[in-house]
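Q: take a look and give me a structure for this.
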Amino acid sequence: MARVTVEDCVLKVPNRFELVMLAAQRARNISRGEAPTVDRDNDKNPVVALREIADETIALEAVRGDLIKSLQRLPEPEPASEEVMDLLPTESNIFAGMDISPDEQATEEGPASEDDIEAAIARELGGG
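A: Predicted structure coming up:
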């Protein structure tokens, strides 16, 4: 196809608005690095996208799914308060004030056993 027209594509996607949205999404996908399924012939991404739609070389459902995902607005998660962050276990507050460090848990034979860890905690707490 030497030149693509909207009439060639309207046969595949009857709604012109949907055609424009799908072609724009496909052009964005190509610019992000997806490989075109037709020869580029020095055409820009929107023209390549229209040629792909006209030649039916792409799955329109996959492009439609990409389009829907790009238009969705998900609520941003609420930031955790400082009080909640203090309650979350981290390596720094689990081993803070103990003689045993995360690196010292492993011995030459392998990882430390639960008994070794419990004994180290008991020593730190004064339980002997």
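
Q: only C-alpha atoms from now on, for both contacts and neighbour counts.
A: Noted.

Q: count of neighbours near K44?
A: Applying other CA atoms under 10 Å, we find 12 residues neighbouring K44.

Q: for the comparison step, fold the sequence that follows:
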Amino acid sequence: MARVTVEDCVLKIPNRFELVLVAGQRARDISAGSALTVDRDNDKNPVVSLREIADGTVDIPNLKEAVIQGLQKHVEIDEPEEDDFDAMGLDRDLMPGVALAEDDDTLEADGLTIHDGADSDLDLSDDAGQDTDEADED
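A: The predicted model follows:
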């Protein structure tokens, strides 16, 4: 085959858009040093990749998978959290002086204790604010 036409390749991959992606991936593989399955005949990598697809000498499903992997931005790995300390987003190694108390409601660091607040005796009622409003009216 002297020249590659798209019609030769469409017999192997019917979708022309998919053909472009797969041929481009194969051309990148050739540029990266992958072995050729047809003679180069002084052709450039995209033409060689199309010739390989038309001849059926490359594994098309593997090329499709390589295209998908190349387009993925982030592969999410689901790892379980070890304890509540990690759930709060705190790193033990970065904060060596911080310790989580056994009741899981108190955080202690350098003599400072932070409580959860659910058991707090602090009065947050609005009674104190009423006295200041009356003084402002006079």
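
Q: any idea which helix is longest in the first structure?
A: In the first structure, taking DSSP state H as the definition, the longest helix is helix 16-31.

Q: mean shift between it and the second structure?
A: Mean deviation of helix 16-31 of the first structure relative to the second structure after superposition (mean CA distance after the TM-score superposition for the first structure): 0.3 Å.

Q: can you tell me the mean distance of the very next helix or strand once past that helix from the second structure after alignment?
A: Moving toward the C-terminus from helix 16-31 of the first structure, the next helix or strand (DSSP states H and E) is helix 45-55. Compared with the second structure after fitting, helix 45-55 of the first structure deviates on average by 0.3 Å (mean CA distance after the TM-score superposition for the first structure).

Q: by contact count, what packs against the next helix or strand after helix 45-55 of the first structure?
A: Going down the chain from helix 45-55 of the first structure, the next helix or strand is helix 60-71, by DSSP H and E. When contacts are defined as 3 or more CA pairs under 8 Å, 6 or more residues apart in numbering; DSSP states H and E, helix 60-71 of the first structure packs onto helix 16-31.

Q: now do the helix it packs on against helix 60-71, angle only.
A: 80 degrees (axes from the mean of the first three to the mean of the last three CA atoms, to 10 degrees).

Q: what comes up buried for helix 16-31 of the first structure?
A: L19, V20, L22, A23, A24, Q25, R26, A27, R28, N29, I30 (16 or more other CA atoms under 10 Å).
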